[in-house]
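In: task: produce atomic coordinates for the following.
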Amino acid sequence: MELAHVLGLVRDVPDHPQPGVLFRDVTPVLADAEAFATIATELASLVGEADVVVGVEARGFLLGAAVALVAGTGIVPVRKAGKLPRVAGSRTYELEYGTATLELPADVIAPGARAFVVDDVLATGGTAAAASALLAGAGVDVVGFGVLLELTALGGRDALAPIPVHALLTV
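Out: Presented below is the predicted three-dimensional model:
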């Protein structure tokens, strides 16, 4: 399947989760078996020598699990606060429309491990930078960040420098 077809499956949802925000809904991409297989394979080809894939809550879990399966690695979730029984660390960050906190589960990634982080959309980079800083704080080397869709006008890639950012689609 062509990535242009995958892009055509992404829905624009105006004023969600608040007025003035244009939400990019990738749910139709995930629901389409051929599109889902295409993006999992494409992102897995970028994992390289990473020891583990890290999926960022929540759609990053879905993508990350598929990518890890194809790439032959394990998957570790970075969760919203309060969801994990044991926490290695947490990081609070700014969103376009508020704040949030991410947590890393304890005792699942050893210091020195190489991680490829996966999420659905890269917007301002707040979530991506928080996840990467959380991993770095645990001694994990973030070797790349892969997303299905990058909203280039919001400059999120800059928040991750010098981590390599790989976006399958851009708008």
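
In: please count neighbours and contacts with C-alpha atoms only from this point.
Out: Noted.

In: my guess is D12 meets L22, correct?
Out: Yes. Under the criterion of Cα atoms under 8 Å, D12 makes contact with L22 at 6.5 Å.

In: how far away is V52 from A110?
Out: Applying Cα to Cα, to the nearest Å, the value for V52 to A110 is 10 Å.

In: could you do T127 as well?
Out: Computed with Cα to Cα, the distance linking T127 and A110 is 22 Å.

In: now do the helices in this structure.
Out: According to DSSP state H, the chain carries its helices in the segments 3-9, 27-31, 33-44, 59-71, 126-137.

In: who's in contact with the first one?
Out: By Cα atoms under 8 Å, 6 or more residues apart in numbering, the list of residues contacting helix 3-9 from outside reads V26, P28, V29, A35, T38, L168, L169.

In: who touches the nearest residue to A136 once chain neighbours are set aside in this structure?
Out: Leaving aside its chain neighbours, A136 sits nearest to V142 (7.0 Å; criterion: Cα to Cα, 6 or more residues apart in numbering). Counting by Cα under 8 Å, 6+ apart, V142 makes contact with R114, A115, F116, V117, S132, L135, A136, I163.

In: hmm, 10 Å instead?
Out: 50, 52-54, 112-117, 131-133, 135-136, 163-164 (Cα atoms under 10 Å, 6 or more residues apart in numbering).

In: likewise for P111?
Out: L135, A136, G137, A138, G139, V140, D141.

In: please provide the structure for the following sequence as well, for comparison with the first:
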Amino acid sequence: MFAEENGLKGDPRLQAISQAIRVVPHFPIHGIMFQDITTLLLDHKAFKDTVDIFVDRYRDTHISVVAGIEARGFMFGPSIALGIGAKFVPLRKPRKLPGEVISEKYALEYGTDCLELHVGAVQPGERAIIIDDLVATGGTMSAGVKLLERVGAEVVECACVIGVPDVKGQCRRIGKPLYVLVEPRKADKCYPD
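Out: Presented below is the predicted three-dimensional model:
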């Protein structure tokens, strides 16, 4: 579900968030229109509005875990967790977490990867959301859902700042409701690769 479909239609914050995202053509490989959220992070108001929209959505939902997908989910997840009184749990790439982990492999638009979760970071029955910057194929989100469900968490929803226009079709792959703030921007300028 896009934020505009959920009571935020015409909200000027969404346009400002979208405009704060830079598009870098052909990164990391030819044909990919990379949605660079680092420029959003440089815009204090747009960054705060992004976090505030998520906090408003999840504040009274009894979420105890905000799981952020490496690496850009780490930019939003901790602030959202603090805002709703939940813990932040990183879902990391292989060999980044010390101690015992569980792993889940997944396919990307342009390859394969794996996510890991610390054993014991999430308890059975905890209510969780998963946050990332962008969802395209749904593979990364799906892997995050599988990891959390393997340890007994209830994944309430997945959320991201940017979602491809046909993102509703990805909800079936993810298997959970998906909340998206904005669609990807098209390149209005060329940025060097």
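
In: superposed, what's their TM-score?
Out: The TM-score (TM-score structural alignment, normalised by the length of structure 1) is 0.94; 170 aligned residues with a Cα RMSD of 1.4 Å.

In: return the subset of the contacts of V142 of structure 1 lying in strands.
Out: Among the contacts of V142 of structure 1, DSSP state E puts V52, V53, V54, R114, A115, F116, V117 in strands.

In: would you point out which residue is most central in structure 2?
Out: A centroid search over structure 2 (Cα atoms, centre = their mean) returns D132, at 1.5 Å, as the residue closest to the centre.

In: aligned partner of that residue in structure 1?
Out: When structure 1 is aligned by TM-score structural alignment, the residue opposite D132 of structure 2 is D119.

In: same check on G163 of structure 2?
Out: In structure 1, G163 of structure 2 lines up with E150, judged by TM-score structural alignment.

In: tally of neighbours for that match?
Out: Residues lying near E150 of structure 1 (other Cα atoms under 10 Å) number 24.

In: any idea how far it lies from H166 of structure 1?
Out: 9 Å.

In: between the two, which contacts overlap?
Out: Counting by Cα under 10 Å, 6+ apart, the residues touching both E150 of structure 1 and H166 are L122, R157.

In: tell me the residues of structure 1 aligned with stretch 112-123 of structure 2.
Out: Counting by TM-score structural alignment, stretch 112-123 of structure 2 pairs with residues 99-110 of structure 1.

In: OK, contacts around the residue located most distally from the centre of structure 1?
Out: In terms of distance from the mean C-alpha position of structure 1, P19 ranks first, at 24.3 Å (Cα atoms, centre = their mean). Taking Cα under 10 Å, 6+ apart, we find P19 of structure 1 in contact with Y97.

In: L84 of structure 1 now?
Out: L84 of structure 1 touches P77, V78, E103, L104, P105, A106, counting by Cα under 10 Å, 6+ apart.

In: tell me the one of these nearest L62 of structure 1?
Out: Checking the contacts of L84 of structure 1 against L62 of structure 1 by Cα to Cα gives P77 as the nearest, at 9.9 Å.

In: so what's the residue count around the equivalent of the closest one over in structure 2?
Out: Alignment note (TM-score structural alignment): P77 of structure 1 maps to P90 of structure 2. Residues near P90 of structure 2, counting by other Cα under 10 Å, number 24.

In: shouldn't P90 of structure 2 be in contact with I129?
Out: No. At 11.8 Å, P90 of structure 2 does not count as touching I129 under the criterion of Cα atoms under 10 Å.

In: give me the common contacts of the two.
Out: The contact lists of P90 of structure 2 and I129 share V66, A67, G68, G77, where a contact means Cα under 10 Å, 6+ apart.

In: many thanks, we can stop here.
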